[in-house]
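Engineer: Here is a sequence together with a model predicted from it:
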Amino acid sequence: MKALKSYTIPFVGLKEGMHHFDFQIDNTFFQHFEYDEFNAIDVKIDLEFEKKSTLLELYFSAKGSVNVNCDISNEPYNQAINDDFKLVVKFGNEYNDENEDILIVQHGEYEINIAQYIYELIILAVPIKRIHPGIEDGSLQTDILSKLEELSPSEDHKVKSSEDIDPRWNNLKKLLTDK
């Protein structure tokens, strides 16, 4: 985890007030987490770090794109990422990260590592079902989609006439009308 040291912010030396940090996220960042569902990543994280006398407020903003495979056609495409996250860091007797919006660190801590929060922000910004934009507008032409169309049930459902119905059913219909 020494490679993620660049995502550690030593807040003890910072003056009270607003501070800005920028991080450029690429594939090497996700290799440290052993996450390989992205083909390519180009996301910029803007962090507004506000130091107050009793707590810290962190405002994360992620903008960029990740290249992922479509869940339907398995074709790669660029998925736009645009998400925000606010984290409040308080000081207490023991470390506690059970609440997703509030982090409690022990008194005497002098730095905070934000790599896990950046990781979760990007992962959660990607939709659960990833659909290529070409599928939604009908412009994508692949072998997989043509095979899916070939195997899908036809929409020309033939309406059965009374001649096509099994005569045994006609006898049962009489029971309904013979009341």
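Structural biologist: Happy to help now that I have it.

Engineer: Could you use CA atoms for every contact and neighbour count after this?
Structural biologist: OK.

Engineer: So for this structure, which residue is the most central one in space?
Structural biologist: With distances taken as Cα atoms, centre = their mean, residue 126 lies nearest the centre of the chain, 2.5 Å away.

Engineer: tally of neighbours for the closest residue in space to it that isn't next to it in sequence?
Structural biologist: The spatially closest residue to residue 126, leaving aside those adjacent along the chain, is residue 81, at 6.7 Å (Cα to Cα, 6 or more residues apart in numbering). When neighbours are counted by other Cα atoms under 10 Å, residue 81 registers 22.

Engineer: Could you look up the next helix or strand downstream of the host helix or strand of residue 81?
Structural biologist: Using DSSP states H and E, residue 81 falls within strand 76-92. On the C-terminal side of strand 76-92, the closest following helix or strand by DSSP H and E is strand 102-106.

Engineer: still on that earlier bit, and the contacts of the strand holding residue 81?
Structural biologist: Residues from elsewhere that reach strand 76-92 (Cα atoms under 8 Å, 6 or more residues apart in numbering): 39, 43, 54-70, 100-107, 121-122, 125-126, 132.

Engineer: and those residues, which are buried?
Structural biologist: By neighbour count, with 16 or more other Cα atoms under 10 Å, these hold 43, 56-70, 103-105, 121-122, 125-126, 132 as buried.

Engineer: Pasting the second one now:
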Amino acid sequence: MKPLKAFIIPFVGLKIGKHLFEYKIEQTFFEHFEYEEFNDVNININVELEKKTTLLELHFKVSGWVNVNCDLTNEPYNQSIENEFDLVVNFGDEYNDEHIDILIVPHGTYEINIQQYIYELVVLAVPTKRVHPGVEDGTLHSDILKKLEELSPKLKEDKEKEDIDPRWNTLKKLLTDK
């Protein structure tokens, strides 16, 4: 996979201090990763890079929405997302990304590619169970929801009232008599 040029930050020419990078992510970004879970995307990403003499500190802040399908009704809806992540870039003998929040790049590296971190931040910000807000508050009217209500099992209490053999009632009394 080719790196996207917009997400490569050349840090060699930057002065020591804080620098802000802003990105607007759309559906084409996820098509580059061949990720097809989102119908549409509108995300703003702020990356604050603090350059120090021996290392770099990056603070990612993600906010926006992704259009996904509901797990219950398969209706599309906009899921708002927010996420933050801190990354420390240190210099060493060889490239090492074994740690989640520490990246070691070889001495002489002059740029850093942040597209993978942005991709993971957005994907991990989406809840694992996606439920349309209309399902939760009862405003969504869907054929699938009606069918789910018809096929849902009755509550246990209702079944017990219907199916209890009267002989069991006397046995239950024995449990309470101590």
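Structural biologist: Done, it's in. Nothing here was measured: the structure is a model prediction, and the numbers come from that model.

Engineer: Next, the distance between the ends of stretch 142-157 of structure 2.
Structural biologist: Terminal residues of stretch 142-157 of structure 2 lie 28 Å apart, using Cα to Cα, to the nearest Å.

Engineer: err, stretch 134-151 of structure 2, not the other one
Structural biologist: Terminal-residue distance, stretch 134-151 of structure 2 (Cα to Cα): 20 Å.

Engineer: can you give me the strands in structure 1?
Structural biologist: Ranges of strands in structure 1, per DSSP state E, are 8-10, 17-25, 40-51, 55-69, 76-92, 102-106, 111-113.

Engineer: Now distance to residue 174 of structure 1 too, for the ones you listed, in CSV please.
Structural biologist: Converted to CSV, those look like this (distance: least, Cα to Cα, whole Å):
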stretch, distance to residue 174 of structure 1
strand 8-10, 81
strand 17-25, 72
strand 40-51, 67
strand 55-69, 56
strand 76-92, 58
strand 102-106, 70
strand 111-113, 77
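
Engineer: out of those, nearest to residue 162 of structure 1?
Structural biologist: Residue 162 of structure 1 sits nearest to strand 55-69 of all the strands of structure 1, at 48.8 Å, using Cα to Cα.

Engineer: To what extent does that closest one diverge from structure 2 after superposition?
Structural biologist: Average distance, strand 55-69 of structure 1 versus aligned residues of structure 2 after superposition (mean Cα distance after the TM-score superposition for structure 1): 0.3 Å.

Engineer: Surely residue 104 of structure 1 touches residue 57?
Structural biologist: No: at 12.0 Å, residue 104 of structure 1 does not count as touching residue 57 under the criterion of Cα atoms under 8 Å.

Engineer: out of the strands of structure 1, which comes closest to residue 157 of structure 1?
Structural biologist: strand 55-69 (33.9 Å).

Engineer: which other helices and strands contact the closest one?
Structural biologist: strand 40-51, strand 76-92, helix 115-125 (3 or more Cα pairs under 8 Å, 6 or more residues apart in numbering; DSSP states H and E).

Engineer: Give me the residues contacting that strand.
Structural biologist: Contacts of strand 55-69 of structure 1 (Cα under 8 Å, 6+ apart): 37-51, 75-91, 118, 121-122, 130, 132.

Engineer: Only the buried subset of these, as a ChimeraX command please.
Structural biologist: Listed next is the ChimeraX selection for buried residues among the contacts of strand 55-69 of structure 1, using 16+ other Cα under 10 Å:
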select :38,40,41,42,43,44,45,46,47,48,49,50,51,76,77,78,79,80,81,82,83,87,89,90,91,118,121,122,132
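
Engineer: Good, wrapping up.
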